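K.L.:
Predicted model and sequence follow; I will ask about them next.
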Amino acid sequence: MPKYVVRYGSMRHLGVFSSKGSDFRRGAQVIARTNRGMESGEVLCEATEQALSQLNDPQRGSIVRVQSEEDRREIFRLLGQQREEFEVCGKRITELSLDMRLVDVEHLYGGERVIVYYLADERVDFRQLVKVLAAEFQTRIEMRQIGVRDEAKLLADYGDCGKPVCCNTHLSEMPPVSMKMAKLQKATLDPSKISGRCGRLKCCLRYEYDTYQELRRELPPVGAAIITENGRAKVLGHEILAGQLLVETEDMRRVIIDASEVLTVLGKGKSAAEKAPPTRTEGNSEEQ
């Protein structure tokens, strides 16, 4: 029985879905049975060992069929219905004076449930809201508290780079990002320029961090005494991608040299990252 990796839902969940003998191409729009009910989804690839190694505890399900024209009309109708349900939900939250901010409403294709995504600083007693919405929508109501990164995943469109935001396209998990990563890559530390649509540090700061770390390990650390063909010097800084060092020579000149010019490292200094105090990691700690 062939299996495929399928992306589905507003939060762009990834799952491994079986198929009863049918073959599906990448990008095929399908109707699938998930752990939440019947949903529309998109086939990404076959569930090979390599693909599965990239997934962390994927959900399981089955592909029911390729979307028909009737399915597409129903999906379009549900999108309009979701907008109406969003307005109704917002009104009921206001009427009940609940301390929460409505982010989005998702109505599953099969009608098994309506999922309400919201932000809140503290725990919210939404039992009365669930009763009211269940009576109005005539289906099961699921309340899901999310964080600001997931809000961007649901609502954001384009980033500063001019491309669709990563969290709403190819990212299946939010990578932890810290200011240390920005410092190592010598990115600007202006919060307005290194923050994404969610207001947190941009996920793309994480992409090249491992490469920077690997390249930095090949360089003498900051503060180390080195010997070059021109004599002794002290390492003051790194140009990691270029493989160059900013050094201070014995006659107090500061010059940039190639790392290949280093003959011997006499003393190990501490890198700037090692000297810096611990930096709090930006992640999804606020999400529940």
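P.N.:
Received it, and whenever you're ready, just let me know what you need.
K.L.:
C-alpha only now, for contacts and for neighbours.
P.N.:
Will do.
K.L.:
Now do the helices in the stretch 51-200 of the chain.
P.N.:
69-95, 127-137, 148-155, 179-184, 191-194 (DSSP state H, counting those that start in this stretch).
K.L.:
Dump those into a markdown table; add mean neighbour count and distance to residue 205 as well.
P.N.:
Shown next, in a markdown table, are the helices of the stretch 51-200 of the chain (neighbours: other Cα atoms under 10 Å; distance: least, Cα to Cα, whole Å):
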| stretch | mean neighbour count | distance to residue 205 |
| --- | --- | --- |
| helix 69-95 | 14 | 34 |
| helix 127-137 | 14 | 39 |
| helix 148-155 | 19 | 15 |
| helix 179-184 | 18 | 6 |
| helix 191-194 | 14 | 8 |
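K.L.:
Any chance of a markdown table for the ones you listed, columns distance to residue 261?
P.N.:
Listed next are these as a markdown table, based on distance: least, Cα to Cα, whole Å:
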| stretch | distance to residue 261 |
| --- | --- |
| helix 69-95 | 63 |
| helix 127-137 | 69 |
| helix 148-155 | 45 |
| helix 179-184 | 23 |
| helix 191-194 | 34 |
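K.L.:
what about versus this one:
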Amino acid sequence: MSGCTNCSTGTTAVGGCQNNGSCGTSDCNKMNAFDWLSHMGIPEIDKFDIAEIKFKGGRKDYFRNSGLLPLTTGDPVVVDVPNGHHIGYVSLQGELVRLQMQKRKIKNDDNILSIYRVATQKDLDKWQEAKNREIPTIYRSKQIIEELKLGMKLSDVEYQADNSKATFYYSADDRVDFRELIKILASEFKIRVEMRQISLRQEAGRLGGIGVCGRELCCSTWIHDFKSVTTSAARYQNLSLNPSKLSGQCGRLKCCLNFELDSYLSALEDIPNVEKPLLTEAGPAKLQKTDIFRRLMWFSYNDDNNWHSIDCDRVKLILEQNEKGITPFNLKQDKAFEGEFDQSKNNQDLELLDKKFAQSKRKKKRKPKSRKPNMTSGEAGTARPDQQEKRGRNQKSNRNHKRGNKNQKDNPSQIQADNGSQGPKSKNDGHPNKRRRPNRNRNPKNNPNQGKSDDN
């Protein structure tokens, strides 16, 4: 069988692996239990005669095997219920049933009903017809509840195997007067009606689902008794008090908050209780975070964003010093090392240096821009007209300057003639760093002075 009709995963013949519960019961695996005492070799004479029977939605009850029927985990059996009979599946047998009854505080007396027989195919077919009425009944019942304007939420309906009774499971915040509702339901569906109020956690367990951990909900797989969960469990575990993260599918605090609470409480015994900031010369240190299992605590000076981690032993020592009126240098040192400077003075020096460099930058002259290389003909076409005109003048002066230097190198006597014909020297003529203006007139015919010098 690939599934069970309760969770609508398939409808085939009820079977089982006949392995005493090691692989399940060919059911939807809700509230399954492994009989780990089945291979212990317990004598058959002392076998416990009460079996645990599982019904729809993970509900379990205990029935006596008065006829000593050879039962196997997963077998469908017909059991005795008030005003009729019902069909369930065997989920547990033997000594584990005794332990479960002691855990749930159920007495082994005459109030425990008996198992009639192993269900036949005729019993299963009749039960299937009764279960086919459940979904239409839920839809119609919700319409009636809306018409009567009752403050209740109908979550599930379970028909008895003999099709004579139906149990309506609902949840409500306040007490609901459903007497008129029972009359309408009984007259419309021709059955006996039982209204049973359940909590939101039980409702989530009956409906089922997948939790944030990626596994099936604990309330629908193994939890049958729900304990109260408070926000103090989240505080002990240093969890953020965010209702959207701490709430389960039922809208209440997650049951898993209680799973590791004992471990956190035992670990918190060695963690010091810091109720006020620690006093140090660097400033008051406020507690920001505590890693319980690593025994580390993070503090910040004056609500700064920089956190400093120290171990719990160091925190205890600082607390003892503060009680005696002793103030340590900082969180990690009792006294300053030699040559260690004060941070406040260092900050003042840095501010003075910043001001000094800011003033020097203002007074500093701008550096002359480096001359850009001459542009090619293609690049010159893209420049602005004023830039092109200026660049042309510079290029022309450079050519004339190079031309004059060349004449001086080729004809040094011309330089002497020029010096003699020009008369007295100027003030800058004898200066070694003063460059004489070259003679731009290269043609000797146009220069009479140059010709005379040649004759002489």
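P.N.:
Happy to help now that I have it. Please read all numbers here as calculations on a predicted model, not as lab measurements.
K.L.:
sorry, back to before: and the helices of the stretch 51-200 of structure 1: which comes nearest residue 215 of structure 1?
P.N.:
Among the helices of the stretch 51-200 of structure 1, helix 179-184 comes nearest to residue 215 of structure 1, with 11.1 Å by Cα to Cα.
K.L.:
what lines up against residue 135 of structure 2 once you look at structure 1?
P.N.:
Aligned against structure 1 by TM-score structural alignment, residue 135 of structure 2 finds its counterpart in residue 83.
K.L.:
Might you report the residue contacts of its match?
P.N.:
residue 105 (Cα atoms under 8 Å, 6 or more residues apart in numbering).
K.L.:
same deal with residue 118 of structure 2?
P.N.:
Counting by Cα under 8 Å, 6+ apart, residue 118 of structure 2 touches 75, 76, 77, 78.
K.L.:
now residue 131 of structure 2
P.N.:
Contacts of residue 131 of structure 2 by Cα under 8 Å, 6+ apart are 158, 159.
K.L.:
That one and residue 353 of structure 2, how far apart?
P.N.:
Distance from residue 131 of structure 2 to residue 353 of structure 2, counting by Cα to Cα, to the nearest Å: 87 Å.
K.L.:
doesn't residue 297 of structure 2 fall inside a strand?
P.N.:
Yes. With DSSP: H, G, I helix; E, B strand; the rest coil as the criterion, residue 297 of structure 2 is located in a strand.
K.L.:
what about the counterpart of it in structure 1, neighbour count?
P.N.:
For residue 297 of structure 2, the aligned position in structure 1 is residue 246, judged by TM-score structural alignment. For residue 246 of structure 1, the tally of surrounding residues (other Cα atoms under 10 Å) stands at 19.
K.L.:
what's the spacing between residue 246 of structure 1 and residue 194 of structure 1?
P.N.:
Residue 246 of structure 1 is 26 Å from residue 194 of structure 1, by Cα to Cα.
K.L.:
Excluding sequence neighbours, find me the nearest residue to the counterpart of residue 164 of structure 1 in structure 2.
P.N.:
Aligning on TM-score structural alignment places residue 164 of structure 1 opposite residue 216 in structure 2. Spatial nearest neighbour of residue 216 of structure 2, excluding adjacent residues (Cα to Cα, 6 or more residues apart in numbering): residue 210 at 4.5 Å.
K.L.:
how deep is that neighbour tucked in, by neighbour count?
P.N.:
Neighbours of residue 210 of structure 2 (other Cα under 10 Å): 12.
K.L.:
Just confirm it contacts residue 219, I think it does.
P.N.:
No. Checked against Cα atoms under 8 Å, the pair residue 210 of structure 2 and residue 219 is beyond contact range at 10.8 Å.
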